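Q: sequence first, predicted model second:
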Amino acid sequence: MPSYQQPSLEAGLAALKQGNYYAAITQLVPIANSKNQSNTCLQAQVGLVMAYARTGEITKAITLCDYLIRSTNPQVQEWAQRALEHLNKVQKRHKKTRTLENGFVAFDNSLATPLVSTTTRQQKEGIPEKNTPNPDIDIPNTTATEPVSIYWRHARRAKVWQPLRKYNSILSRLLALGTFIAIFWVLWGLISLLMALITQILEKLPYVNPLPLLYTNPASLILFLLLVLLGLSPWLLDWLLAKFYGQQPLSKEILYSHSREVLRVTQRACQLRHWPVPRLQILPMAAPIMLTYGNLPCTARIVVSQGLLEKLSDDEIATIYALALGQIGRLDFLVMSLALLVTLPVYQLYQQASTWGNKSDKEIWRWTATALSSLSYGIWCLLAGTTLLNSRFRLDSSDRYAAEITGNPNGLIRALLKIAIGIADDIKKQEHTSWQLESLNIVAPVSHQQSLCLGSIAGYLPWESFLMWENSNPYRQWFTVNNSHPLMGDRIQRISQIAHHWHLETELHLTIPESFPVKPQSFLLQIAPWLGIPLGFVLAGMFWLIWQTSYTFHLVNLQWIYDDWSFMTGFMMIGFSIGTVMRINAFFPEIKPLALQADDQLPQLLTNPFVLPVDSISVRFVGKLLGRRGISNCLSQDLILQSSTGLVKLHHVPLWGLSVTPQELIGRQIIVTGWLRRGATPWIDIQTLETQNGKTINSPHPIWSTVLAVIAQAWGAYIMLTAQSVGG
């Protein structure tokens, strides 16, 4: 069962009364589109008019009033006519500024029964709840999902502001040190494995003796090489980015033509820190992106893409450069430059192997390229994974610095959201995630994965409604473990707190619900497989204590427990298996045709702040399949559905031997049936992919989960039995 509250008219009206307009919209939209509760539906529509007007969605409010005028209820008709007159006046009066914050004129309180009791005249509107005719109102889906121009409040910046409290950098230094150690150990493990493999091959060959070097510990050599790379990282990255990404110097004149404020901000910040101005570079990319690298402030580089300069306004570009300046001179700046230098060559190997394999006509070379591409991509993911914690937490301090040096936290919020929009637009135009976006993701200001839904539904849904999950779900941080960037909702919330500290109106009005009806049992079910591992360890400890007590009293002698502690691993594997089995039915419930949601409901399905990924929503979406083609997508790592309302990530489990693979359907219209999940990155677990000509691809998610549980169970049992036989 879902662990969240169903949309409620009472909850929506209560949120409207308290001024939580975006929470009210989230609750009222599903009810307003209902056709079987006419009286309740009518009240929800009136509440939506109020909420839309308060949040600046005046076009939606006017559209909804046009439908309410057709109501068979005369009181509702009269109310809607007066409301429409006021809304049209407000729209004309604020056409240039597009600001409705103080311009929404109160409606007259002349209806019979008040809909919502409020303390202000502006919120007093009524609609009879009893003995009223059932209105026959059919509001099309376009009232909720039709794209409109994106509304920006353009909240002002600070003219005079106080410095923020000094940021505690101890945690960031520890994370940077931990990242360096993680990179070292991953490289040591990979190189040791390669040396052992080469040694075994040479030992089996006749007349060949392995080199003595292969028997040595490579730790000292790896540490030395990493220190050398740290010292040479600025110049090596200059060469890599120029060679494979087309990086070029960015002149101050060109930068000044896009943003006059950037040079002032950069010079002022560098003067305060007694730094030279960093070298400015540009990438010929349409997607907006920024990155910094170097090892010292005097060798720092700030790189932006052409798309960032074109899509952001003057003050927004300045905030992104300030964000870049906030990353320079820190220990994590040095370590992230090293991580970028280590990961880029591996990613280039993946890219070149995929390109070579796609061009090859011989099957043997295609299989060789597929293996090399998959292996290099896996190594790249492993190396990039060492930076996840550091990448997430370092943006907190750089956001603070960008807001403080510019006095423009609202400009930074707009810049981050526009970057997400630009990335989503680039993915739609290219019909796949570009090599540049993925390979530079760990140092980008906004992740390409979090930009998919966030950037593509802009205009279909208020920002606050989408971000409510990301700044209010009590378990949200657990789902960022494999993310390279913090949740955008949390990030904007922190920036908004800076604006509040300076007594500024915020660009977004993020609200947090007063109650969190997420049941702990649902979260425990969500993490059941991983929870089974420590529980297995605890059970193994109890087992050990029981048999030790029995041995002390000469009851039973199980010497294998003392001789081989691998039985602990067996218990943990069995615990993981039991947890996986417990979650399968809830994670993959039966898909009922009558309960399937269509793609035009995607924005509304993402607004509930209380769902967890285990709260599966059965969907049947129609759209275009995007992603990289051929060998570069043999692991199904880049599958995206472009629906009528936005982009959503697709999860598919590859199965060898299929006559048709998802890569072959890229660029075509498809029907996706599966389970929509709301996490740090919303995604759909595919059940089937269907084409217009009848081809169907099944994705065996539940089957593979069951197989994984069985393997873990058998492996755990084998470990315990082997330990027992050895001990005996």
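A: Done, it's in.
Q: alpha carbons only for contacts and neighbour counts from here, please
A: Will do.
Q: can you map out the strands along the chain?
A: Listed in chain order, the strands found in the chain under DSSP state E are 248-249, 279-283, 290-293, 301-305, 617-626, 640-642, 647-651, 669-677, 683-691, 696-698.
Q: output the ones you listed in JSON lines; the columns should cover mean neighbour count and distance to residue 464.
A: Formatted as JSON lines, those follow (neighbours: other CA atoms under 10 Å; distance: least, CA to CA, whole Å):
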{"stretch": "strand 248-249", "mean neighbour count": "14", "distance to residue 464": "38"}
{"stretch": "strand 279-283", "mean neighbour count": "20", "distance to residue 464": "32"}
{"stretch": "strand 290-293", "mean neighbour count": "26", "distance to residue 464": "25"}
{"stretch": "strand 301-305", "mean neighbour count": "23", "distance to residue 464": "28"}
{"stretch": "strand 617-626", "mean neighbour count": "24", "distance to residue 464": "22"}
{"stretch": "strand 640-642", "mean neighbour count": "27", "distance to residue 464": "22"}
{"stretch": "strand 647-651", "mean neighbour count": "24", "distance to residue 464": "18"}
{"stretch": "strand 669-677", "mean neighbour count": "24", "distance to residue 464": "19"}
{"stretch": "strand 683-691", "mean neighbour count": "21", "distance to residue 464": "20"}
{"stretch": "strand 696-698", "mean neighbour count": "18", "distance to residue 464": "36"}
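Q: another one to put next to it:
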Amino acid sequence: MGLDRSPDYLIKTGLAALKQKDYERAIATFTQLSQADGVSTNHRLKAQMGLIRTYEAQGANIQAQTLCKSLLNSHSQAIRQWAHDKLKHLETDQPSLKRPNSTPEAPQSSGFVPESSGFIPFNDQTPTVNQTPPSKDSISSPDIQPTLAEDVPSQSLTHSEQTIADSRGLSNQTLNVQPQSTNDLTHQTVGRSSLFHYETLNTKQDLSTIDTGVNQVPKSTPTAASTPQQTSTSTQRPKPQPPKQQQSLHQKQQDSPTHPLASAPPPHGPDTWPQGTRLRALKSLGKVSKGKLWFAQITTIPILFLVIRWSLKTSLIFIRGYLQFLDRILPINIRPAPFFWGNQTWTVLIGLGLLTLAAPWLWALLLRPSEQITHQQLQNYSPEAAQLLRRLCTNRRWKFPTIQLIDSELAVIFSYGWQPRVGQLVVSQGLLDRLQPDELAAIIMYEISHWPKLDWILFSGLGLLLQGCHRVYWFLARHGEHRPILIQWTAGTLATLSYCMFWLLAKIGCSLARIRTPYRDRIATELTGNPNGLVRALAKLSQANTEAIAQQGYTPPLLESLDLMLPVGLEETGTSVQQYAWGAFNPLRHWLSINQAHPPLGDRLYTLGAYGRHWRLKPSLNFAHLTLKNRARILSAHDWQELLSQGGGWSGLIVGLGVAGVMWLIGAIATSLDFPLLDWLYKDRSILIGIPLICAATGQLLRINPFFPEISNTQPKSEAHLTSWQKDPTLIPLSHRPVTIKGTLTGRPALANWLGQEWRLRTPQNCIKLHYTNHFGPLGNIKSLTPWLQQSLQVTGWFRRGHHLWIDIDRLQNDQNQIKIAQHPIWATISSLCPLAYGLWLIFKGG
């Protein structure tokens, strides 16, 4: 159902009807808006809120309660709290009374971090701001927010001083935050949209006083409260939201999930963790060697250059051959230009240089941010973040960074540039809605810690290449559907090739992205003195990513394309310390994450906790009671044996290279000693290729039976065991766990999933990744499972626990008892026999 009027017009119409007590027209208007197709989540929330207020005014409490219950599942804690309060008020059928002496449960944005967090307030000035009592009807969300004056009791805002010592060139000095005057705040409020663009539906007023004029601006003045947060489970403070602007078409179609993220955080998630404590004055953690980081940088850059040059030359060879083919069959003269015959070295060097220099402007064209967040607006979200950024920029003689806001419910933060003066920090509305002020400050300091390092410059350019490849892939995959078969296959082929290029470039940058992360965690901790804030921020971002994937059924394109530049990886969520135990304690955790862009989140949280223990801080996430029985976090002899077995073909390749190197060395010595019996080992170069291939294939063959044991009908476990397996820190992918579970098959659209990039099984507990292959390997995914999308299935396979969780499918069965048998062992055998045969052929051939 479409709309013949704009959503804003309908909101104004509904408000006018509500003012005139024309409840039937108000209900009809808000219902039309809430049920219309193509309406943004923002306007749909406003319509639902309008219905609740209308039903309440009409006395239809049952209908209002029903709508309130649907808001209890919102991803925003502030919205859930408002709905809970409103529902409680409706159930008791009592008017919302203002209580001048009540104390708000949640800390408000006050220009300083609450004392309960361990951070001494910023300055000692004591301004007094006239405020009105709180109202139960006040609400806060990305799009629905109260004027702060109605949510804060009448009290004085007291600020004290904080002395901060920064070992990175920030001298010890006192942070002073000047309180905002009432006039400044009023000026800031004018033009900013509230939850409804108007305050009428956010406050409890006499309906006769409501003015629904188009040019109305809020008359109330936003203020800030200084009540400390008492418990970790208190309600989040309402945060003033930057003005929402219309989301670009690309953002709507690609960046945001197809449905609003409505799943509520788990009851034991990061929102309920204790705040922990923090330093009163910043300290250094000491110096640490950066040799590993520099090695990763100086190896990644030439490898990236060689791969890009090879890709360009390969593409030009195919284009040249096609043009020569046309020249032979067509009567016109088509000869490739000399450009197609060069080695393209300078072409790649100049192109990458220009791409990196133009990155700040090209990123802006790709992302199309809705607006820039000023220093004053940042203070509304996190006074600590604004103060630390200002201080850092002053001491390093940088200008205050440009902060771009993208209108997306995904929790995203990253940065790009090649110098701080042109650097850009990008945040999403979803990130601002999720994090508390100290968490937002910690994650911003983490991102700023990249500036102006070499890896930051490298990823600014590489990120653009990845964005280009991924957007071409997604555009062709989405727009090639429902077209004639020839266009479909052409679009699918080009999309698959583009994704292969994206995957290859991303894997090249994975090692550097993973290695730099611990260094940045350390710097961010020193800049804030709050490792617990960073712990909670990382956990919440991980949880947000997992919720987005579960809601959409596959990884949102924006998250996948930015994986190398995001603070956390995908699918690493946990609600308790036990679920992070694998990443914290498994001895093989780093080896099993070698192809990932981020280290295990559990390992990062454990290290941040160690910083806190070094400073004698109370932790938000305590690993103290978790240990591996008779095992350490480092590798033992048994762990090395498991690693070699897990490596399979890679272990065999390393052994083969060693054997071939020894044989070649023996041949070289024999040649120098004029010993003809063995000098052929030096002259026959086929050994250097054939032996590694044979050993790699042998290692892969030896791993097949342990990796894919026979599954009996009575052996597989049910879904109830998945949670306990997730918490088991001893498991590795080789520790197979046969399992049979039921759920709904989800995955990427057909043309975007030709290589089986992402199949998932959605269950009530989680959305676990599936690996499926048949005799044709990855190409077997072109049409095999696509007809079963969104169907209820029973999956039998092998549960794997590595950096991520997944299930290797053995067989699938739908409700019509149709069965598909996967062929993982057979494909693994075929892929092993091919290099084995080729290696033997090279050795017998000689050379």
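A: That came in fine, so what should we check first? This structure is a prediction, so every number in the text was calculated from the model and none was measured.
Q: what's the TM-score for these two chains?
A: TM-score for the superposed chains, counting by TM-score structural alignment, normalised by the length of structure 1: 0.74, backed by 571 aligned residues with a CA RMSD of 2.7 Å.
Q: circling back to that earlier point, what's the closest of the strands of structure 1 to residue 513 of structure 1?
A: strand 669-677 (20.8 Å; CA to CA).
Q: against structure 2, where does the closest one fall?
A: Aligned by TM-score structural alignment, strand 669-677 of structure 1 falls on residues 792-800 of structure 2.
Q: repeat for stretch 321-339 of structure 1
A: In the comparison with structure 2, stretch 321-339 of structure 1 aligns to the range 444-462 (TM-score structural alignment).
Q: now what about the matching stretch, what contacts it?
A: Stretch 444-462 of structure 2 is contacted from outside by 297, 301, 352, 355-356, 359, 385, 389, 413-420, 425, 505, 512, 516, 520-521, 523-524, 527-528, 564-565, 567, using CA atoms under 8 Å, 6 or more residues apart in numbering.
Q: go again using 6 Å as the cut-off
A: Applying CA atoms under 6 Å, 6 or more residues apart in numbering, the external contacts of stretch 444-462 of structure 2 come out as 356, 416, 417, 418, 520, 524.
Q: show me which residues of that stretch are buried.
A: 444-452, 455-462 (16 or more other CA atoms under 10 Å).
Q: can I get the strands of structure 1 in JSON lines including distance to residue 416 of structure 1?
A: Output for those, formatted as JSON lines (distance: least, CA to CA, whole Å):
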{"stretch": "strand 248-249", "distance to residue 416 of structure 1": "24"}
{"stretch": "strand 279-283", "distance to residue 416 of structure 1": "19"}
{"stretch": "strand 290-293", "distance to residue 416 of structure 1": "11"}
{"stretch": "strand 301-305", "distance to residue 416 of structure 1": "14"}
{"stretch": "strand 617-626", "distance to residue 416 of structure 1": "24"}
{"stretch": "strand 640-642", "distance to residue 416 of structure 1": "22"}
{"stretch": "strand 647-651", "distance to residue 416 of structure 1": "18"}
{"stretch": "strand 669-677", "distance to residue 416 of structure 1": "24"}
{"stretch": "strand 683-691", "distance to residue 416 of structure 1": "22"}
{"stretch": "strand 696-698", "distance to residue 416 of structure 1": "37"}
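Q: ok, the closest residue to residue 541 of structure 1 other than its chain neighbours - how many residues close by?
A: By the measure of CA to CA, 6 or more residues apart in numbering, the closest residue to residue 541 of structure 1 outside its immediate chain neighbours is residue 568, 7.9 Å from it. Using other CA atoms under 10 Å, residue 568 of structure 1 has 21 neighbouring residues.
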